[in-house]
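Enquirer: A structural model of the following input is requested.
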Amino acid sequence: MKFAFLSEYQIRKAEREGQLENLKGAGKPLPRAGDGDFSENVGFRIMAEAGALPKEIELKQEEEAQLKILQATTDPALRKDEMKKLADIQLRRAIQEEARRKYYSQG
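Expert: Take a look at the predicted model:
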């Protein structure tokens, strides 16, 4: 049997048995395509719900906050300092992401 047939069969069976009713997130849009690896997003969401954000997510939030600060800064000397802070955050985030990729590619 083909995978498409088997998966469609399992979905229809779950519908008949009511297993797809009142699911968490029902009626909400799916994640945007190209928004990273779906399995990673699910893992990050589970960790966030448990109150344990990975360091790279914390750094992403820090980066977004620093970008807002940089956009609001007009003084050239202060902008330079804020750009250094942003570059440092981006570097640390890239290191975290690379470490995660290497860890998962070892399996």
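
Enquirer: From here on, just use CA atoms for contacts and neighbour counts.
Expert: Will do.

Enquirer: Could you check how far the nearest residue to residue 79 once chain neighbours are set aside is from residue 65?
Expert: Computed as C-alpha to C-alpha, 6 or more residues apart in numbering, the closest residue to residue 79 that is not its neighbour in sequence is residue 73, at 5.8 Å. Computed as C-alpha to C-alpha, to the nearest Å, the residue 73 to residue 65 distance reads 13 Å.

Enquirer: try residue 10
Expert: Distance of residue 10 to residue 65, computed by C-alpha to C-alpha: 44 Å.

Enquirer: Next up, identify which helix or strand the residue nearest to the spatial centre of the chain is on.
Expert: Ranked by distance to the mean C-alpha position of the chain (C-alpha atoms, centre = their mean), the top residue is residue 41 at 4.3 Å. Of the helices and strands defined by DSSP states H and E, residue 41 is found in helix 38-49.

Enquirer: One more, so I can put them side by side:
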Amino acid sequence: MKLSDLAESQILKAQAEGQFDKLKGAGKPLNLTADGGSAEAIGFRIMAEAGAVPREIDLQKAVQEQALVLKETEGEDARKRELKKLADLQMRLEMEREARRRFFGE
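Expert: Have a look, this model is predicted:
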């Protein structure tokens, strides 16, 4: 089964269960100007409002937080440890972005 078929079946199941009935803005057209018109931005916003944040967004926040930790860290050994954590998070973030680009054919 293709991923798109799986996603479609999950959407249809949620729709049948009424999970989309009480979403903010249900039945109204999307405001394309609020998100810069990007379908990706609109999708991320809708998922965030529904409490389903993509790993890419979580990793982006983790990278920002780790950068702050690194900035405040003193001592060469401690900085190396924190820098290693930051590099790992950045690598994971780029892997998620690359997976998204490949999935959407960008």
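
Enquirer: Work out the TM-score between the chains.
Expert: The TM-score (TM-score structural alignment, normalised by the length of structure 2) is 0.64; 77 aligned residues with a C-alpha RMSD of 2.6 Å.

Enquirer: and the residue nearest to the centre of structure 1, what does it touch?
Expert: Contacts for residue 41 of structure 1 were tallied using C-alpha atoms under 8 Å, 6 or more residues apart in numbering; there are none.

Enquirer: Tell me the counterpart of it in structure 2.
Expert: In structure 2, residue 41 of structure 1 lines up with residue 41, judged by TM-score structural alignment.

Enquirer: tell me the contacts of residue 58 of structure 1?
Expert: When contacts are counted by C-alpha under 8 Å, 6+ apart, residue 58 of structure 1 touches no other residue.

Enquirer: can you check residue 69 of structure 1 too?
Expert: Neighbouring residues of residue 69 of structure 1 by C-alpha under 8 Å, 6+ apart: residue 82.

Enquirer: Tell me the mean distance between the longest helix seen in structure 1 and structure 2 once they are aligned.
Expert: Longest helix in structure 1, counting residues (DSSP state H): helix 76-105. Once superposed with structure 2, the aligned residues differ from helix 76-105 of structure 1 by a mean of 0.4 Å; criterion: mean C-alpha distance after the TM-score superposition for structure 1.

Enquirer: For that helix, enumerate the helices and strands it packs against.
Expert: In this structure, helix 76-105 of structure 1 makes packing contacts with helix 55-72, judged by 3 or more C-alpha pairs under 8 Å, 6 or more residues apart in numbering; DSSP states H and E.

Enquirer: Can you point out the buried residues in the helix it packs on?
Expert: 56, 59, 60, 63, 66, 67, 70 (16 or more other C-alpha atoms under 10 Å).

Enquirer: Next, the mean deviation of that helix compared to structure 2.
Expert: Between helix 55-72 of structure 1 and the corresponding residues of structure 2, superposition yields a mean separation of 0.4 Å, by mean C-alpha distance after the TM-score superposition for structure 1.
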